[in-house]
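Peer 1: Okay, sequence plus prediction incoming.
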Amino acid sequence: MTRKQIIITLFSITAFILILVSLGVFEEELKETDYSEVVQFMEDMKNKEEVEIDVVTYYSGKASLENSVLKQPNGWIIYRLKARYDKVTNQSWIDVTPDLSRFKNVEKISGDLITSHQQCGYINHNTDENKGKVGYMLTECFHKWEYDVKPSGFEGYRINYTVLPILGLK
C-alpha cells in the first residue's frame, strides 16, 4: 500500500467512526424496565435490608414550543438509591447519589431535581389522579422535603422517569 492509500484509508475510518459517534452508536443503551424493581426495593427496605437500585430520569428540556427559547437542561440523570439500615438506632434511610455526566446545561437545573448527594427518609407510592401524578416519591430528603419520581410515557411532564437495575454505570 502506498502512503497516499494509507492516509485515505485512515481518513475514511476516522470519518466513519465520527459518524457512528454522532449517531450515538457507542452510547450506553438505557432500557426501561417495569416498576416491580421499585416495589421490591421498597419491600426490602421495610424488611431492613440494605439494597440498591438505579433510577434513570430523562429531562427533555422542552419548556416552550418557541424556537427562541434559551437552551434548557436536558439529558439523562442516573440516581443510585441505596437503602441503609442502622441496627443500633433501628433507623433506615436512602442514600441518593446523582450521576449528571449525561446531562447538558446543568447550571440551569431547577430545584425539582436532585443534583448532589443527599439522604432521604423513604420512598413511597404516590397517586394523585386529580393532578395527573402517578409514580413514586422520595420523601424527607435533606435538601428538599420530597422529590417526585414519575413513570415514563406520561404526556405533559417535562421529566420522564424510568427504572433500571444496577448496571454498573459510572
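Peer 2: Here it is on my side, so go on. Numbering: from 1, shown residues only.
Peer 1: From here on, just use CA atoms for contacts and neighbour counts.
Peer 2: Noted.
Peer 1: Cys120 and Ile7, how far apart?
Peer 2: Distance, Cys120 to Ile7, using C-alpha to C-alpha, to the nearest Å: 56 Å.
Peer 1: more crowded one of these two?
Peer 2: Per other C-alpha atoms under 10 Å, whichever of Cys120 and Ile7 has more neighbours is Cys120, with 22 against 11.
Peer 1: In this structure that one contacts Thr139, no?
Peer 2: Yes - counting by C-alpha atoms under 8 Å, Cys120 does reach Thr139; the two are 5.8 Å apart.
Peer 1: Second structure for comparison follows:
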Amino acid sequence: MLRNQRLNPFGNLARDRALSALRQMLVISMILTALGLPGCGGDVQEKLEDYLEELEFDAPLEAVKVIQLGESHRISIAARKQAYVEGDEEPVWVQFKFKLFVEVAPENEAAILAATERHRGMINDIIVRICRNLTLEELGDSRRTSFKSRLIDALRPLLGENRIQQLILNDDSWEAI
C-alpha cells in the first residue's frame, strides 16, 4: 500500500489508469464523431450550393424574361492574388469566358432591349473594366458573387434602376494563358 501511495498520493493507481483510458476513448470518439458530421464531406457542400442557387430566383421562371447582353464575352485579364497590391507580385494572365444575361419582368423587356442597343458601347466598356479588376480569388468563386454584384451596380443606371431583377452568367470559365 505504501508503494502505491508513493507513486500516486491521490488515489488508487488502477483507478487512475482506468480513468485515463476512459478519457482517451472519449477523446477518440469525439474526434471520430466530429469527422463524420456533415460539412466535412463534399456531397453536403454540393447540395448546399444547389439549394442556394434555387433561392437566387426572385420570381418564377414563367414570370420573367431573360435577355442576353452581347454575344459571348472573352476577356484577357492580368489577375493578381489580391486587389490593389503594388510590388513585386507578378500577375497571372488568364482568359475569362462567359455569356451574360439579365432577368427582367415581362413589362420591362422592351425598355431593357432599347437601353442595351442605345448603350451598347458603354455596357461593353463596363464589362471589360470590371473583368480586368478581378482577382484570382474572385475568379475562383464558383458563384461569381463579387463580380455579379459590381456588374449589376454599374449596369443599373444604364438599363434602369428597378428593371433588372438579377444577372445570370452562363458557360463561365477561366484559364491561364
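Peer 2: Received the coordinates, thanks. Quick caveat, the model's predicted, so the values are computed rather than measured.
Peer 1: what TM-score do we get after superposing?
Peer 2: Here the TM-score for the pair of chains, by TM-score structural alignment, normalised by the length of structure 1, is 0.27; 81 aligned residues with a C-alpha RMSD of 5.7 Å.
Peer 1: what's around Val96 of structure 1, how many residues?
Peer 2: Neighbourhood size, Val96 of structure 1 [other C-alpha under 10 Å]: 23.
Peer 1: Not counting sequence-adjacent ones, nearest residue to it?
Peer 2: Leu81 (4.9 Å; C-alpha to C-alpha, 6 or more residues apart in numbering).
Peer 1: which ones are touching the one you found?
Peer 2: Leu81 of structure 1 sits next to Glu52, Ile53, Asp54, Val55, Ile94, Asp95, Val96, Thr97 when contact means C-alpha atoms under 8 Å, 6 or more residues apart in numbering.
Peer 1: ok but it is inside a helix, no?
Peer 2: No - using DSSP: H, G, I helix; E, B strand; the rest coil, the assignment for Leu81 of structure 1 is strand, not a helix.
Peer 1: measure it to Ile6 of structure 1 for me?
Peer 2: The gap separating Leu81 of structure 1 from Ile6 of structure 1 is 50 Å, by C-alpha to C-alpha.
Peer 1: Please apply the same query to Asn126 of structure 1.
Peer 2: 61 Å.
Peer 1: Pick out whichever of those two has more residues nearby.
Peer 2: Between Asn126 of structure 1 and Ile6, Asn126 has the larger neighbour count (other C-alpha under 10 Å), namely 15 against 11.
Peer 1: So what touches the helix or strand that one falls within?
Peer 2: Using DSSP states H and E, Asn126 of structure 1 sits in strand 122-128. Applying C-alpha under 8 Å, 6+ apart, the external contacts of strand 122-128 of structure 1 come out as Met42, Trp93, Ile94, Lys133, Val134, Gly135, Tyr136, Met137, Leu138, Thr139, Glu140.
Peer 1: Please look at the third one and Asp86 and confirm they touch.
Peer 2: Yep, that's Ile94 of structure 1 we're talking about. No - in this structure Ile94 of structure 1 lies outside contact range of Asp86 using C-alpha under 8 Å: 11.6 Å.
Peer 1: neighbours around Gly135 of structure 1, how many?
Peer 2: Residues lying near Gly135 of structure 1 (other C-alpha under 10 Å) number 17.
Peer 1: which SS state does it fall under?
Peer 2: strand.
Peer 1: For structure 2, which segments count as helices?
Peer 2: 2-7, 13-36, 42-55, 109-118, 120-132, 136-140, 145-159 (DSSP state H).
Peer 1: now swap in structure 1 and tell me
Peer 2: Counting by DSSP H, structure 1 has these helices, from start to end: 3-22, 36-46.
Peer 1: Can you name every helix or strand that the last one contacts?
Peer 2: This means helix 36-46 of structure 1. strand 52-59, strand 74-86, strand 159-164 (3 or more C-alpha pairs under 8 Å, 6 or more residues apart in numbering; DSSP states H and E).
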